[in-house]
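Engineer: Need the 3D shape of this:
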Amino acid sequence: MAVDSGRERAPYALHPRESRGRRYPETESPARNVFRRDCDRIIHSAAFRRLKHKTQVFVVHEGDHYRTRLTHTLEVTQIARSLSRALGLDEDLAEALALAHDLGHPPFGHAGERALDEQLRPFGGFDHNAQSLRVVTELERRYAAFDGLNLTYETIEGLLKHNGPLTSPDGAPVERYAHGIPAPMATIADQYAIPLGTYGSAEAQAAAVADDIAYDAHDIDDGLRAELFTIDDLKTVPLLGDILAEIAQRHGNLDPPRQAHELVRRLITRMVEDVVSASNARLIETAPATPHAVRDVGKLLVGFSPAMQEADREIKGFLFPRMYRHERVMQVMLEATQVVSDLFVLLSREPSRMPEEWREGLETEAKTARRVGDFIAGMTDNFALTEHARFFDSTPDLR
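Structural biologist: Presented below is the predicted three-dimensional model:
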C-alpha cells in the first residue's frame, strides 16, 4: 500500500486559527501560525539544544554514530509529520509535540530518570514527561513577560497526554500513574483546564505512535552497530524475519551495514503504512466531525492495527533483554545512576555549589530538592560527568 503523500485537511484536524490560545496573551505573528510558532520556540530553546548531548541508549562519547536524544527527537518528528500529512492532520502541531516530547529527559536517559525518581521520591518523584511540561511552562526563562515558552493550549495538552489519558472517565488514575499523577501534570492540567480522562488530539496520537516507531527502528540499528545482537538473531522476530527474507529475495547477500539499513527503512515504512491504514479505518468508523470529537470517542484513533501492535510487542520483547538489559549497557547505566545520585546528594546538602540563579527561593527541604532535581535534569551527559569530576575524587569513564 502506498501512503498518500498529502491530502486535504480532515475535519477532525486541529486548525491553528481555532486554537484556544496561550496562557499569557500575545500578539501573534503575521508570518507564522500559532503551531508553527510553537515549533520555532521549541527549536530555539536551550533545553532542545542540550538534547544533542543526552543519552538515548548509549552514552554520547561511546561513538558518534549512535542516536542521542536529539537525533531520536528529529526522527520522531519526521515520522510524525509523515503520518499527519497522510491523515490530513496539522503537521505543525504534530511537529511541535514531537520536538518537545523528550525535553525533560535528564542525562544518561532512563538511568538518570530512575536515579532522580529515587532521590525525589519523598518529594513527589521524577517523571520525564512531567519534566518536559515543566520545561516549556516554567524552566525555560528567556522571555521578558513570562517563564516557559508560552506554548498553545493544544501543544500543552498533547504533551500532557503523550501516553494517553491520565485517568479513567470516572477519575481514577490509569495504571501508569497508579501511585498518583505527578504533581506538575496535575497542576498544569488545572492551569490550562485540560480534562485528564480523555485522549489527546489526533495530532498528539500521531506524535505518540511516531515515538514508538522511531524507538523500534533506531534501537535495532544501534544494537546491530554495537554488536549486541546480529542480523541472524533478528530473523527469529516475526515481522523482522519477514522483512529480512524479502531483502534476501530481492537483493541476495548484501553486506551487513546495507542489510541493516534496508531492514530499518522497510520497518519504518511498514509501520507507517499500517498506522495510516488502521487509523483511517477507525476514523471512518467513528466519523469524528470536529477535533473535539476525537477526544470524546473514548478510544485511541491514530495508532497501530492489532497485528502491528503484536509485532511491536515482539520487537520490544526482543530488544529488552538483548539491548536495554545487556550486561554491557547495564554496567554503564549503573555507573551513570551513581553519578546522578552522587550529584543530587551533594547539591541537596550544599546548594551553594550550584550557580547563583539556581539558589533562589530554597526556603524548604522540598523546594531545595526539586530545584536540585531541575538543575541535574537539565545537565547533558558531558556536563554531569564534568561536575562529578569537579566534586568527587573518582568519576566513572562510562565506556
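
Engineer: Could you use CA atoms for every contact and neighbour count after this?
Structural biologist: Will do.

Engineer: Give the helix, strand or coil label for residue 198.
Structural biologist: Of the three states, residue 198 takes coil under DSSP: H, G, I helix; E, B strand; the rest coil.

Engineer: Kindly report the same for residue 145.
Structural biologist: Under three-state DSSP, residue 145 falls in the coil class.

Engineer: Tell me how many other residues crowd it.
Structural biologist: By the measure other CA atoms under 10 Å, the count of residues near residue 145 is 10.

Engineer: Could you measure from it over to residue 26?
Structural biologist: Using CA to CA, to the nearest Å, we find residue 145 at a distance of 10 Å from residue 26.

Engineer: Okay, residue 130 and residue 16: tell me how far apart.
Structural biologist: Applying CA to CA, the value for residue 130 to residue 16 is 25 Å.

Engineer: ok, those two, which is more surrounded?
Structural biologist: residue 130 (21 against 18).

Engineer: let's see this one next to it:
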Amino acid sequence: MAEWAGSGPRAPWASDPARSRGRRHAEPPPGDRSEFQRDRDRIVHATAFRRLVYKTQVFVNHEGDLFRTRLTHSLELAQLGRSIARRLGLDEDLVEAIALAHDLGHTPFGHAGQDALDACLRAVEPEGGGFEHNLQSLRVVDRLEERYAAFDGLNLSFETREGILKHCARAAAERLEAAEPGGVAARFLRPSGQPPGPPSLEAQLANLADEIAYNAHDVDDGVRSGLLTIEQLEAVPLFAAPLAEVRAVHPQLGGRRLLSETLRRMLSAQVQDVVLATAQALREAGRRLGRPPDAQALRAAGPLLRFSPAMREASTGLKRFLFARLYRHPQVEATTERARAVVRVLFEAYLNDPPASVRQRRDDSSLPRQVADHVSGMTDRYATREYQRITGREAFPAERPEAGPSAG
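Structural biologist: Here you go, the predicted model:
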C-alpha cells in the first residue's frame, strides 16, 4: 500500500479525529485527547455500559458466572478491533468507541428480549417502528443517558454514532433524517434498489470484528455449557483446521486447553485474512483513484473491510452450525421462550402502571416507547426480580447448574 508501510501511525484512509463532522451540540475541544478518545471515555462511564455486565449474550445470567455477557463481548470486540485497526493503520480509538457502544441498547435476555419487546411495541403502536437494538443503542447515546447539564445523551461524534447505527430500516432512517438532516441515517436513504452507502472503514471493521468475536466466544461458551462438543465441531472447517494444527503440535492436549488453543488459532487466522483481504482491496481502490485513497474518497468505493471469499464461506459455515446446534438447542430455546414471557409481562405491567422513573422523565416520546426504554435498560437479574415481584412466580424455575470443574 503506497505511502504507508504497515502497522504503525495512521494511514491516509483512516478517519481523522481532527476532521470529525462534529457533535450535535457544540463543545470546546477535548484538550489533550482526540475527539474519538473523548467518545470512548464517555461510553465507558455511561450507566448503560455498566449494565452490560448483567445482560445476556447467549446464556441467561442465572445459568453461570463463566459465560459471556454483553460487557465481556464488548471488551473482547474492542480488543480484537484495535488489533486489526493497528495493522491497517485505522484510528484505533474510533474502532474501540464503536465496539464499546454497539450493544448499549440491547435488552435483557439477548435477542429473545429484543424480539419480545419488538412484538409488544408493534402491537400497541403499529406505525411506531417496533424495537431494534442498533437504533436503541443510538437512542441511548443521543437521548437516554443523563450525565451532562447542557444536553441529553453523551453527545458523541458523528463518526462514532454512524458506527453504532450499522443497520437501519428505511422507515426508521426517514424518521432519523427528519430530525437530523444529512445525519447518521442519510446513508440508508439511497434510491430504491441501491444498498446503503458504506460507513467509515473503522465502522466496517467494528462490524466485521463483531462477527469474528461472537462466533469464537459462542463456540467457547457452547462447549463450556455442554451443549456442544469438540467432536461436533470437527465437522466445521473453520474450527477443524486449527484443531488439527493443535493436535499435531500437542497430541496429548485435551479439555479446556485444547479448546482454547484451537480458538486462539481460529481467531488469528481470521484476523490475518481480514488484514490481507482488506489491504488488497485498498490497493485496488488506490489504483482506481491514482493515489492512496483517503477516508472520504473510500465512501464511494463500497465496503472494503472484508474476508477473502474462502474465509467468508468458512465463517458462514460456522454461523450456520451455531444457529442449528446452539441457538436452536432445546435447552436454549426453552430459556429463550421463558425470557420472552418475562419481557412481555414487564412491558404490559409497566404500560398499565408506569414506574416512577418513567412518570418523572421529561420526554416527548410516547408512553409505549418510554416503557420500552425502561425495559430495554434492565439487566437480566433486575428483570427477573421484577417479574417475580409482579407475578409471584419465578422466571426461570428449572435452572441448569453452572458449568462444573471439568469445563474449566
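
Engineer: Please state their TM-score.
Structural biologist: Aligned and superposed, the two chains score 0.90 in TM-score terms (TM-score structural alignment, normalised by the length of the first structure); 377 aligned residues with a CA RMSD of 1.9 Å.

Engineer: check contacts around the counterpart of residue 341 of the first structure in the second structure.
Structural biologist: Taking TM-score structural alignment, the alignment pairs residue 341 of the first structure with residue 344 from the second structure. Contact analysis of residue 344 of the second structure by CA atoms under 8 Å, 6 or more residues apart in numbering lists 116-117, 120.

Engineer: ok, and the most crowded of these?
Structural biologist: Counting neighbours by other CA under 10 Å, the top entry in those is residue 117, with 26 neighbours.

Engineer: for that one, helix, strand, or coil?
Structural biologist: Quick answer, by three-state DSSP: residue 117 of the second structure is helix.

Engineer: if I look at it, how far off is residue 330 of the second structure?
Structural biologist: For residue 117 of the second structure relative to residue 330 of the second structure (CA to CA), the value is 22 Å.

Engineer: try residue 204 of the second structure
Structural biologist: 34 Å.

Engineer: do the same with residue 392 of the second structure
Structural biologist: To residue 330 of the second structure, residue 392 of the second structure is 26 Å away according to CA to CA.

Engineer: Can you point out the buried residues in stretch 331-338 of the second structure?
Structural biologist: In terms of neighbour count (16 or more other CA atoms under 10 Å), stretch 331-338 of the second structure has its buried residues at 332, 335-336, 338.

Engineer: and of those residues, the nearest to residue 40 of the second structure?
Structural biologist: residue 336 (32.1 Å; CA to CA).

Engineer: Which residues are in contact with the closest one?
Structural biologist: Counting by CA under 8 Å, 6+ apart, residue 336 of the second structure has contacts 109, 112.

Engineer: how far away is it from residue 383 of the second structure?
Structural biologist: Taking CA to CA as the measure, residue 336 of the second structure falls 14 Å from residue 383 of the second structure.

Engineer: higher neighbour count, residue 204 and residue 330 of the second structure?
Structural biologist: residue 204 (19 against 12).

Engineer: what about the more buried one, which SS state?
Structural biologist: Taken by three-state DSSP, the conformation at residue 204 of the second structure corresponds to helix.

Engineer: ok, the residue nearest to it when sequence neighbours are not counted - how many residues close by?
Structural biologist: Of all residues not flanking residue 204 of the second structure in the chain, residue 305 sits nearest, at 5.9 Å (CA to CA, 6 or more residues apart in numbering). Applying other CA under 10 Å, we find 24 other residues in the vicinity of residue 305 of the second structure.

Engineer: What's residue 305 of the second structure aligned with over in the first structure?
Structural biologist: Counting by TM-score structural alignment, residue 305 of the second structure lines up with residue 302 in the first structure.

Engineer: Residue 129 of the first structure -> the second structure?
Structural biologist: Applying TM-score structural alignment, one finds that residue 129 of the first structure aligns to residue 134 in the second structure.

Engineer: For residue 58 of the second structure, see how far away its match is.
Structural biologist: 18 Å.

Engineer: Go through the longest helix anywhere in the second structure and flag the buried ones.
Structural biologist: Secondary structure of the second structure read by DSSP state H shows that its longest helix is helix 255-289. Within helix 255-289 of the second structure, the residues scored as buried using 16+ other CA under 10 Å are 258-263, 265-267, 270-271, 273-283, 285-286.

Engineer: So residue 300 of the second structure lies in a helix, does it not?
Structural biologist: Yes - under three-state DSSP, residue 300 of the second structure sits within a helix.

Engineer: Report the contact partners of it.
Structural biologist: By CA under 8 Å, 6+ apart, the residues touching residue 300 of the second structure are 197-198.

Engineer: what's the answer for residue 61 of the second structure, then?
Structural biologist: With contact taken as CA under 8 Å, 6+ apart, residue 61 of the second structure is in contact with 54-55, 69, 380-381.

Engineer: do the same with residue 105 of the first structure
Structural biologist: So residue 105 of the first structure contacts 113, 128-129, 131-132, 377-378 (CA under 8 Å, 6+ apart).

Engineer: Sticking with it, tell me its helix or strand.
Structural biologist: Using DSSP states H and E, residue 105 of the first structure sits within no helix or strand.

Engineer: which one in the second structure is aligned with it?
Structural biologist: Per TM-score structural alignment, residue 105 of the first structure is aligned with residue 106.

Engineer: Check the gap between that match and residue 140 of the second structure for me.
Structural biologist: 10 Å.

Engineer: Same check on residue 42 of the second structure?
Structural biologist: 12 Å.

Engineer: of those two, who's got more company?
Structural biologist: For the pair residue 42 of the second structure and residue 140, the greater number of neighbours falls to residue 140 (23 against 18), based on other CA under 10 Å.

Engineer: Go ahead and report the secondary structure state at the residue nearest to residue 204 of the second structure.
Structural biologist: Quick answer, by three-state DSSP: residue 305 of the second structure is coil.

Engineer: how many neighbours does residue 50 of the first structure have?
Structural biologist: By the measure other CA under 10 Å, the count of residues near residue 50 of the first structure is 18.

Engineer: Confirm for me that it is in contact with residue 380.
Structural biologist: Yes - at 6.1 Å, residue 50 of the first structure and residue 380 qualify as touching, with contact defined as CA atoms under 8 Å.

Engineer: picking up where we left off before, tell me which element the match of residue 129 of the first structure is part of?
Structural biologist: Using DSSP H and E, the element containing residue 134 of the second structure is helix 133-139.

Engineer: Give me the mean distance between that helix and the first structure.
Structural biologist: Mean deviation of helix 133-139 of the second structure relative to the first structure after superposition (mean CA distance after the TM-score superposition for the first structure): 0.2 Å.

Engineer: which other residues reach that helix?
Structural biologist: Contacts of helix 133-139 of the second structure (CA under 8 Å, 6+ apart): 101-107, 114, 161, 164-168.
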